[in-house]
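Mind folding the following:
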Amino acid sequence: MIPLQLQSALGLLALAALAWAVGGFRRPLPWRTIATGLALQIILGAALLHIPPLRAAFSVAGRVVDALARATQAGTSLVFGYLGGAPLPFAEARPGGAFILFFQALPIVLLVGAISALLYHWRVLPALVRVMSRALRAAFGVSGACGVSVAANVFTGMVEATLFIRPWLASLSRSELLVVMTAGLATISGNMLVIYAAMLAPAVPDAAGQLLAASLVSAPAAILAARLMLPGETAPESADIEAPRLYDSAMDALTRGTSDGLSLLLNIMAGLIVFVALVALANMIIQPLTGLTLESIAGVLLWPLAIAMGIAPEDATAAARLLGIRGVVNEFVAYLEMAGPAGAELAPRTRLILSWALCGFANFASVGIMVAGMGALCPERRAGIVRLGLPALLAATIACCMTGATVGLLSP
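The predicted structure is shown next:
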C-alpha cells in the first residue's frame, strides 16, 4: 500500500491528465502549463500550511469568524428570541433540538454582506484582488481582465466577480471565458466561507483558515484545469483594470450590502428546500427500482476522485458520497453532513482534505446562477456562456479535487 502523501501526489498528476483528456487527446500534453500550475498550488499550499506567521493568521481568522457569529446571534436573539439563540424558556428535550438553521446559522450572511460591501467601498477588496491578479497573470499568461476576475472570485461571489471586468467580458477569448467561469465555480465567496467555517469548527481545526487557504489554492487550480480542457488565445491585454464604484457612501454600502445579503439568504433557503426535495424525490423513484440512491451512485462514480486526493480506501466511498452531494445539491448540504455524525466517522486527514475539496460552488444550481448572471452582464456572449456551463462545472470539480489533493500531499 503506497503512502497517502504519495497517493495525493500521483492523484494531482492524474487529475491534470484527466482535464487534458476531457479536452481531447489529439493535443500535445502541455507539460509547462501543468508544471507551473501544480507548482503554484503546492508552493501556495505549503506556505499557508507551514509558514508560522501564516499559520498564526489561521487562528486570527477563526477568532474573526467566532466574533461575527456571536455578533450575529446578538441580533437574531433580539429579533427572533429563543428561535435565534436566546435562552430557552423550556427544557431542551434532546441536545441540539432547539437549533434552527434559518434563524441561527444563516443570518450571518446579512452581517458579512454588509461588511463585505463596506470593505469594497473602502477599496480594501479591490486592492487584494489587484495584488493576486498580477501573480496569476505572471504565472499563467492570462490577460488582465481574466486574472482580475479569477482573483476576485476568491473574495466575492461568482457573478459579483465578473462585475470587476464587465467592460472586457465581450473581448475575452473562449478559453479565457471558460477560465472565468471555472474560477467562479471552484471557489466560494467570503460570506459563505464564514458560514461554512462556523459550521465546520467542531469537526476541522482552524476551519476558517483552512477554507481561506483552500479558496486561494483553488484559483491557480481553476486556471490550470480550464487551460488543460480548452487551450486558446489570450485576449488583447487590457491595461490597468479599476474595480467599478458601486456605492455612493459608506452608509450606502452598508444598506445595499445588507439588502444583497437578504437576497442571498432567501436564495440559500429556497435553494436548500428545492434541491434537497428534488434529490429526495429522485431517490423515491430510483430506490424502489434499483435499490440505489443518487448519493450511493455518486459514491461509485466519484470514488476514483476521492482516491486521487489521497483519501484512505476505507473512507473513499463516504468521501465520494459527499462530493456527489456537493455536485447534485450544493456544498452547503455536503458541509452540513460532514459537520454531523457522518463526518465524525471519518479520519481527521479525510475531513481536512474534504474541507478543502468541497470549498467551491461546483454544482448544477450554481451553473444556472452563473449562466443567468453572466448572460445578463454580456448578452452578446450569452450563447457561448451557456455552451460552456457544463464544461466549466467539470473543470471546477477537477480543480476542487486538485485542491484537496494538494492539502493531502502536504499533510500527514
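
alpha carbons only for contacts and neighbour counts from here, please
Noted.

so after the stretch of helix or strand Ala221 belongs to, what's the next helix or strand?
Assessed by DSSP states H and E, Ala221 sits inside helix 207-229. Where DSSP H and E defines the elements, the next helix or strand beyond helix 207-229 is helix 250-290.

by contact count, what packs against that following helix?
helix 108-121, helix 294-301 (3 or more CA pairs under 8 Å, 6 or more residues apart in numbering; DSSP states H and E).

So which of the ones you listed has the densest surroundings on average?
A comparison of the helices and strands packed on helix 250-290 by mean neighbour count, using mean count of other CA atoms under 10 Å, puts helix 108-121 on top with a mean of 23.

how about the residue nearest the centre of the chain, what does it touch?
Residue closest to the average C-alpha location in the chain (CA atoms, centre = their mean): Gly360, at 1.9 Å. By CA atoms under 8 Å, 6 or more residues apart in numbering, the residues touching Gly360 are Leu185, Ala186, Thr187, Ile188, Ser215, Glu331, Ala396, Cys400.

how distant is the helix holding Ala221 from the center of its chain?
8 Å (CA atoms, centre = their mean, to the nearest Å).

Not counting sequence-adjacent ones, nearest residue to Ser173?
Nearest residue to Ser173, sequence neighbours excluded (CA to CA, 6 or more residues apart in numbering): Ala235, at 5.4 Å.

Any idea how many residues pack against the one you found?
21 (other CA atoms under 10 Å).

which residues does the residue lying closest to Ala239 once chain neighbours are set aside contact?
Spatial nearest neighbour of Ala239, chain neighbours left out: Gly144 (7.0 Å); criterion: CA to CA, 6+ apart. For Gly144, the contact set (CA under 8 Å, 6+ apart) comprises Ser133, Arg134, Arg137, Glu237, Ser238, Ala239, Asp240, Ile241.

Report the buried members of the residues you listed.
Ser133, Arg134, Arg137 (16 or more other CA atoms under 10 Å).

Could I get these in a markdown table, plus columns for secondary structure?
Below are the buried ones among the contacts of Gly144 laid out as a markdown table (DSSP: H, G, I helix; E, B strand; the rest coil):
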| residue | secondary structure |
| --- | --- |
| Ser133 | helix |
| Arg134 | helix |
| Arg137 | helix |
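
Now do the residue nearest to Ser173 against Ala61, distance only.
Using CA to CA, to the nearest Å, Ala235 is found at 36 Å from Ala61.

Same check on Ser189?
From Ser189 over to Ala61 the distance is 15 Å, taken as CA to CA.

got it, and Ile34?
With distances taken as CA to CA, Ile34 is found 31 Å from Ala61.

Next: Ala365.
Per CA to CA, Ala365 is found 29 Å from Ala61.

re earlier: between the buried ones among the contacts of Gly144, which is closest to Leu292?
Lowest distance from Leu292 to those (CA to CA) belongs to Ser133, with 44.7 Å.

contacting residues for the closest one?
By CA under 8 Å, 6+ apart, Ser133 lies in contact with Gly144, Gly147, Val148, Ser149, Val150, Ala151.

and this one, so I can compare the two:
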Amino acid sequence: MQSVLHFILTLFVITLLALLVSYDRRNIRIRYILQLLVIEVSVAWFMLHSEAGLYAVTSVSGFFDQLMKFAAQGSNFVFGNMSQQGMAFVFLNVLCPIIFISALIGILQHFKVLPLIIRLIGTLLSKVNGMGKLESFNAVSSLLLGQSENFIAYKGILSEQSSRRMYTMAATAMSTVSMSIVGAYMSMLEPRYVVVAIILNMFSTFVVLSLINPYHPDDEPEPQLSHLHANQSFFEMLGDYILAGFRVAMIVAAMLIGFIALITAMNAMFSAIFGLSFQELMGYVFYPLAWIIGIPEQDALHAGSIMATKLVSNEFVAMLELQKTAAQFTERGMGILSVFLVSFANFASIGIVAGAIKGVDESQGNVVSRFGFRLVYGATLVSLLSAAVAGLVL
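Below is the predicted model of the structure:
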C-alpha cells in the first residue's frame, strides 16, 4: 500500500511538472493517459514478475549477449585480443559492438523486415495512445533505426508537418534509445532493466506528450507514410550501415572523452571553491527527484548525482559512473536508477535531434531547435515516469 501511495504522489508531481510547460491544458484527454498508465504498469509487472515475462526478458537479454560475443570476434581480430586482457574495455566491449548491430539493422531494413515491424507495432500503439499513426510509427522507428537515421525515413513528409507534430516526433526520438546501442547498455547495466526500460519508455513518452503537447489526431492530417527504401545493392547498403555504426561509435567515444574530462575539471573546481564536487552538489539538487521516483533514501543522494550527470552529459557517462559505485546501492535503488538512465534525455541530444532533422529539412530543424529545452524537460519526465513505474512493481 505504501508503494502505491508513493506512486500516486509521483504521478501527481510529474503531472504538475508537465502541466507547467503544456501547450494546451484544455485539450488534455484523461482517458488515454489513464489507459496508457494501466497498460504500462501491467507490462512492467508482467516483465519483472510473471514467469512468461521473465522468460521473455531473459531471452532478449541472452540474444543480445550472443550478439555481443559475435561482435567481440571482429574486435579481437582487429585489436589482437586486447579485450581479453582487460584493455580498452569501453572502446572494445561497449563501442565496437555498435558497428556489428548497426549492420544487422541494415540487413533487416534492406529486406523490408523493419518497415513491417514498424507498421505492425505502430498501428497497435495508435489504437491505445490517442495519437495519429505517424506519431506511433515514429516511436517504433526511432527505436529500431536510431535517433539520427530515423528521420531519413520521413524526409518526403517532414516539410508538411505542423510544429506541434514535429515536437511529438522529436520528443519520441529523444525519449527512446536506438537498438544499435542496446547491447552497449547491457554491458554496463543489468540487462533485464535495459529491456524493461525500452518498453516502459514507449508508453511513458505518450503519457507525458499527452500532457505537454495534447492535440487531436483529426486536427493533424495523416500523411502518406514513406519509409526508407534505398535503391542500393545489398553490399552497398551493408557498407553504409557498417560505416554509420562506426560513426555512432566514434561520436559516443568523443562525447565520453570530452564530457568525462569536463566533469572531472568541474569537480576539481567546485571542490576547491565549495568543498564539494560538482556531482555531489548536483546530487543534492536531484535528491528530491530520486526519492520521488521510489529510490530508497539511503541511495537517493548518490542516485541524484548520477541522474544529474546523465542530464548534463549523456547516459553513457552516467552508466560508467554507476558501474564504479554499483556495490553501494541497494537492489531496488539499482533497478530504478538503471531504468531512469536508459534514454537519450540529455542536453547533447538537442543538437543531435535538431541536426538530424535539419539534414532532411532545414526549416523543420530550426523549428525543433526553438523548443529544445522543452524537449529535454519532457524527455526527463519520461525517464522519471518509467523509473517510477519500475519502482512500483520491484
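
ok, back up a step: can you put the helices and strands packed on helix 250-290 of the first structure in a markdown table and add distance to Leu352 of the first structure?
What follows is these, written out as a markdown table (distance: least, CA to CA, whole Å):
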| stretch | distance to Leu352 of the first structure |
| --- | --- |
| helix 108-121 | 24 |
| helix 294-301 | 19 |
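
With respect to Ala282 of the first structure, which of these lies nearest?
helix 294-301 (7.6 Å).

equivalent range in the second structure for that closest one?
The alignment of helix 294-301 of the first structure onto the second structure (TM-score structural alignment) spans residues 278-285.

mean deviation of the matching stretch from the first structure?
When the first structure is superposed, stretch 278-285 of the second structure averages 2.0 Å from its matched positions, counting by mean CA distance after the TM-score superposition for the first structure.

swap in stretch 263-274 of the second structure?
Looks like 2.7 Å for stretch 263-274 of the second structure (mean CA distance after the TM-score superposition for the first structure).

Can you list the residue ranges for helices in the stretch 1-150 of the second structure?
Here the stretch 1-150 of the second structure has its helices, by DSSP state H, counting those that start in this stretch, at 2-19, 30-49, 51-79, 89, 97-110, 113-129, 133-145.

Just give me how far the third one sits from the chain centre.
In this case it means helix 51-79 of the second structure. Distance of helix 51-79 of the second structure from its chain centroid, counting by CA atoms, centre = their mean, is 19 Å.

Can you check which part of the first structure the helix or strand just after it sits on?
Using DSSP H and E, the helix or strand that follows helix 51-79 of the second structure in sequence is helix 89. Mapped onto the first structure using TM-score structural alignment, helix 89 of the second structure spans residues 100.

Show residues contacting the matching stretch.
Contacts for stretch 100 of the first structure (CA under 8 Å, 6+ apart): Leu83, Gly84.

Can you give me every residue that contacts the residue nearest to Ser173 of the first structure?
By CA under 8 Å, 6+ apart, the neighbours of Ala235 of the first structure are Val142, Ser143, Ser171, Leu172, Ser173, Glu176.

switch the cut-off to 6 Å
Going by CA atoms under 6 Å, 6 or more residues apart in numbering, Ala235 of the first structure touches Ser143, Leu172, Ser173.

Would you quantify the distance from it to Ile34 of the first structure?
From Ala235 of the first structure over to Ile34 of the first structure the distance is 21 Å, taken as CA to CA.

again, but for Leu88 of the first structure
Taking CA to CA, one finds Leu88 of the first structure at 56 Å from Ile34 of the first structure.

For these two, indicate the residue with more neighbours.
Comparing Leu88 of the first structure with Ile34 by neighbour count (other CA under 10 Å), the higher total belongs to Ile34, at 21 against 11.

Tell me the residues of the first structure aligned with stretch 336-351 of the second structure.
Going by TM-score structural alignment, stretch 336-351 of the second structure sits over residues 353-368 in the first structure.

Give me the distance from the matching stretch to the chain's centre.
5 Å.

repeat for stretch 14-25 of the second structure
21 Å.

same deal with stretch 156-166 of the second structure?
The answer for stretch 156-166 of the second structure is 22 Å, by CA atoms, centre = their mean.

again, but for stretch 324-341 of the first structure
The chain centroid and the centroid of stretch 324-341 of the first structure are separated by 12 Å under CA atoms, centre = their mean.

With stretch 150-163 of the first structure instead?
Relative to where its chain is centred, stretch 150-163 of the first structure has its mean C-alpha point 11 Å off (CA atoms, centre = their mean).

what's the answer for stretch 253-263 of the first structure, then?
21 Å.

Could you do stretch 223-241 of the first structure as well?
Centroid separation between stretch 223-241 of the first structure and its chain, computed with CA atoms, centre = their mean, is 21 Å.

Repeat that for stretch 302-318 of the second structure.
Relative to its parent chain, stretch 302-318 of the second structure has a centroid offset of 14 Å by CA atoms, centre = their mean.

corresponding residues in the first structure for it?
Counting by TM-score structural alignment, stretch 302-318 of the second structure pairs with residues 318-334 of the first structure.

rewinding a little: most neighbours of all the contacts of Gly360 of the first structure, which one?
Ala186 (37 neighbours).

List the residues that contact it.
Gly360, Phe361, Ala362, Ala396, Cys400.

Which position in the second structure pairs with it?
Match for Ala186 of the first structure (TM-score structural alignment): Ser175.

Assign the nearest residue to its match once chain neighbours are set aside to helix, strand or coil.
Leaving aside its sequence neighbours, Ser175 of the second structure sits nearest to Ala379 (CA to CA, 6+ apart; 5.0 Å). Secondary structure assignment for Ala379 of the second structure (three-state DSSP): helix.

I'd guessed Ala379 of the second structure sits against Ala345; true?
Yes - here Ala379 of the second structure reaches Ala345: they are 5.2 Å apart, a contact under CA atoms under 6 Å.

Any buried residues in stretch 255-274 of the second structure, and which?
Met255, Leu256, Phe259, Ile260, Ile263, Asn267, Phe270, Ser271.

what's the distance between the fourth one and Val342 of the second structure?
The one in question is Ile260 of the second structure. As defined by CA to CA, Ile260 of the second structure lies at a distance of 19 Å from Val342 of the second structure.
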